[in-house]
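[1] Okay, predicted coordinates and the sequence, questions at the end:
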Amino acid sequence: MFPHADELNYFIEVAKTKNISRAAERLGIRQPSLSAAIKRLERQLGTEIIIREKTGVQLSRAGLRLLKSAQQLLDDWDEVKYSALRENKEAVGHFTIGCHSSISLHMLPDSLPTFIAQNPGIELSFQHALSREIVEAVISWKIDIGIVVNPVSHPDLVIKHLCHDMVSFWHNPEKIQSRDVLIYDPALMQTNWLLKTISESNRYKQYIRSSSHELITKMTLEGFGVGIIPGRVAQTHGRNQLEWVSKDQPGFKDEICLVYRREITHSMGAKKLIEEFKLTNYEKNFY
């Protein structure tokens, strides 16, 4: 059990005055209350910290060690309180944003450079993983804000809709070498759904697998074959050369959302960052 800050302050005053009565007077508390606080500290430490004498008190060896640490503990606690209060009132702090690497390339607000310039007290870190892993990290306080696809409702999460996307089959009609080659990310649930949907009419005979949407898009752009790609990724990296394989092809509709714990909005910096994402106009929906 960690001692109360008042108890440490009381102990420091006793160490300075080497007299319980004088310390109580300087602290403005009754002597029995001060003696009780010292005894609580001794119970927590499991040893005596002062040696009572007729003319006053002396610190024991444990008391001397505690005195060296007590002031640093109080200083650290004051710094924590100051930082917490400052984050509540000012746009300051370090925030971790989690998202899939491909999402980060087309979902970060265009105004983010201006936002950073206007809020010099805010620092950002980015972590990249699958959406389900990002959601778990937000729930467990490892990530502050997540940009995720198709999040499942959770009592600890606030979920805010940003836009829609569509995962489907794309090709470069000017360069494609073989329509029998399919390039895709096997870890995506959307990919598995699409493959099941076309299982009876599947014409693909050769497969190229990659966990990088950027690489899948590049290979599709260069004519390796047909790529299963989110629409926003295809448009961001496809240089306006990629098209749907056919207008009546199946597609998996995605919802891209912002997720965070409600408690984080107590921080002014986090609140302003969340608003920056919510106010961004993600105009084009691919569905």
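    Right, received. Where do you want to start? Numbering: from 1, shown residues only.
[2] CA atoms for contacts and neighbours, from now on please.
    Will do.
[3] Am I right that T114 falls within a helix?
    Yes - per DSSP: H, G, I helix; E, B strand; the rest coil, T114 lies within a helix segment.
[4] Let me know how buried it is, in neighbour terms.
    By other CA atoms under 10 Å, the residues close to T114 number 10.
[5] From P120, how far off is it?
    10 Å (CA to CA, to the nearest Å).
[6] Mind checking what helix or strand follows the helix or strand containing K39 in sequence?
    In the assignment (DSSP states H and E), K39 maps to helix 31-45. Counting by DSSP H and E, the next helix or strand C-terminal to helix 31-45 is strand 50-53.
[7] Next, the buried residues of whichever helix or strand comes after that following strand.
    Once the chain leaves strand 50-53, the next helix or strand it forms, by DSSP H and E, is strand 56-59. Buried residues in strand 56-59, counting neighbours by 16 or more other CA atoms under 10 Å, are found at V57, Q58, L59.
[8] same check, this time on stretch 27-46
    Across stretch 27-46, burial judged by 16+ other CA under 10 Å covers Q31, L34, S35, A37, I38, K39, L41, E42, L45.
[9] Please apply the same query to stretch 122-136.
    In stretch 122-136, counting by 16+ other CA under 10 Å, buried: I122, H128, S131, E133, I134, V135.
[10] Compute the number of surrounding residues for R232.
    Using other CA under 10 Å, R232 has 21 other residues around it.
[11] I figured it hits D165, correct?
    Yes - at 6.6 Å, R232 and D165 qualify as touching, with contact defined as CA atoms under 8 Å.
[12] spatially speaking, which residue is in the middle of the protein?
    I143 (1.7 Å; CA atoms, centre = their mean).
[13] let's bring in a second model and compare:
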Amino acid sequence: MTQPTLTLAIKRLESSLGVSLLVRSKTGVTLTRHGESFQRESKKFLEEWFELKSKIIKEKDDIRGIYSIGVHPSVALYTVGDFLPDLYRKHPHLEVSLFHDSSRIVTEQVISHQLDMGIVVNPVNHPDLVIIKLISDEVTLWESLNNKNNDVLLCDPDLTQTSSLMQKIKKQRNDFKRIIHSDNLEVLRDLVESGAGVGILPGKVVGTSNKKLVSLENAPVFKDNICLIYRADRVKTRASELLISTIKKLKQ
């Protein structure tokens, strides 16, 4: 570094701090009281900086770090358990933080860098997103074998699937006199099992081994795609690559 460049750098530093760091005289340059204090603290800062740099490099090359995954609670019940236990067993320095909300909110959080990745239903295309289809599902009308309330419809009114199916249902039948609303699909499923009425439910939430519920014959169907999403410009580490490759194995 040349002398003029060094002098300019010191002046910028003094201007930023609002104090003089050096006393300049004919015999040389000495530190002011503020300069001595800055020198002591800057050594600590440099030590912390090199520690942080070492940690980041290690995290980039090792399977370690904390990663956030957003997923709707109902989707989490049939996806997360298929990959998280083995990841934790094999990689003791890897941590995953789960965030639960609607697929729309999760997608927004991934786009805005608040989440590392998401497992979402029917994501909307976005230029910053990589979208990988994992699982297919079908949302339709279900009832129990001992349904006591054929005129009662159970559903989550905030789901796109519900509004789409409701329009088709009205064209086919008009005999639902009452509606039970809930934003918890597992609660709706249990109510349908108890005979409370006919429910709008995803097949994955009902479960393939569920012998209590049957889908209504000739009922309209809404096709769902469960997808992995993450930003195209994400910071690539060995851990994030492992997470993505592991979740992709959920594909049918």
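    Received, thanks. All figures in this text were calculated on a predicted structure; none of them were measured in a lab.
[14] And the TM-score between these chains?
    TM-score of the superposed chains, computed with TM-score structural alignment, normalised by the length of the second structure, equals 0.92; 251 aligned residues with a CA RMSD of 1.9 Å.
[15] what's the helix or strand for the closest residue to K236 of the second structure other than its chain neighbours?
    Distances taken as CA to CA, 6 or more residues apart in numbering put K60 closest to K236 of the second structure, at 7.5 Å, once the chain neighbours are dropped. Per DSSP H and E, K60 of the second structure falls inside helix 33-61.
[16] Show me what that helix is packed against.
    helix 238-248 (3 or more CA pairs under 8 Å, 6 or more residues apart in numbering; DSSP states H and E).
[17] in stretch 233-240 of the second structure, what's buried?
    Applying a neighbour-count criterion of 16+ other CA under 10 Å, one finds T237, A239, S240 buried in stretch 233-240 of the second structure.
[18] what does the second one align to in the first structure?
    A239 of the second structure maps onto G269 of the first structure when the alignment is built from TM-score structural alignment.
[19] Now do the contacts for the spatially closest residue to its match that is not a sequence neighbour.
    Once flanking residues are discounted, G269 of the first structure sits nearest to A91: 3.8 Å by CA to CA, 6+ apart. By CA atoms under 8 Å, 6 or more residues apart in numbering, the residues touching A91 of the first structure are N119, G121, I122, S267, M268, G269, A270, K272.
[20] just to revisit the earlier point, rebuild the buried residues of strand 56-59 of the first structure as JSON lines, extending it with distance to Q71 of the first structure.
    Compiled in JSON lines, the buried residues of strand 56-59 of the first structure are given as follows (distance: CA to CA, whole Å):
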{"residue": "V57", "distance to Q71 of the first structure": "20"}
{"residue": "Q58", "distance to Q71 of the first structure": "18"}
{"residue": "L59", "distance to Q71 of the first structure": "15"}
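[21] I63 of the second structure: what secondary structure?
    coil.
[22] For Q235 of the first structure, see how far away the equivalent of it over in the first structure is.
    For I63 of the second structure, the aligned position in the first structure is occupied by A91, per TM-score structural alignment. Counting by CA to CA, the separation of A91 of the first structure from Q235 of the first structure is 34 Å.
[23] wouldn't V245 of the first structure be in contact with H171 here?
    Yes - counting by CA under 8 Å, H171 is a contact partner of V245 of the first structure at 5.9 Å.
[24] which one of the two has more residues nearby?
    Set V245 of the first structure next to H171 and count neighbours by other CA under 10 Å: H171 wins out with 29 against 16.
[25] Which residue in the second structure aligns with that one?
    H171 of the first structure maps onto E143 of the second structure when the alignment is built from TM-score structural alignment.
[26] Would you mind getting the average deviation of the helix or strand harbouring its match from the first structure?
    In the assignment (DSSP H and E), E143 of the second structure maps to strand 129-144. Comparison of strand 129-144 of the second structure with the first structure after fitting gives an average deviation of 0.8 Å (mean CA distance after the TM-score superposition for the first structure).
[27] Which part of the first structure matches the helix or strand that comes right after that strand?
    Going down the chain from strand 129-144 of the second structure, the next helix or strand is strand 152-155, by DSSP H and E. Using TM-score structural alignment, strand 152-155 of the second structure lines up with residues 181-184 of the first structure.
[28] And for the matching stretch, what's in contact with it?
    Taking CA under 8 Å, 6+ apart as the rule, stretch 181-184 of the first structure contacts 191, 204-211, 216, 219-220, 224-229.
[29] Buried members of those into PyMOL, please.
    The following PyMOL line selects those of these that are buried, judged by 16+ other CA under 10 Å:
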select buried, resi 191+208+216+219+220+224+225+226+227+228+229
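[30] Tell me which of the contacts of stretch 181-184 of the first structure fall in strands.
    When the contacts of stretch 181-184 of the first structure are checked against strands (DSSP state E), the matches are Q206, Y207, I208, R209, V226, G227, I228, I229.
[31] and the fourth one, what pairs with it in the second structure?
    Looking back up the chat, that one is R209 of the first structure. Aligned counterpart of R209 of the first structure in the second structure: H181 (TM-score structural alignment).
[32] From I57 of the second structure, how far out is that match?
    Distance of H181 of the second structure to I57 of the second structure, computed by CA to CA: 50 Å.
[33] Same check on I119 of the second structure?
    28 Å.
[34] now V214 of the second structure
    As judged by CA to CA, V214 of the second structure and I57 of the second structure stand 54 Å apart.
[35] likewise E108 of the second structure?
    29 Å.
[36] And S136 of the second structure, by the same measure?
    For S136 of the second structure, the distance to I57 of the second structure - CA to CA - is 38 Å.
[37] what do you get for I10 of the second structure?
    In terms of CA to CA, I10 of the second structure sits 30 Å off from I57 of the second structure.
[38] do D156 of the second structure as well
    Using CA to CA, we find D156 of the second structure at a distance of 46 Å from I57 of the second structure.
[39] in stretch 50-60 of the second structure, what counts as buried?
    E59, K60.
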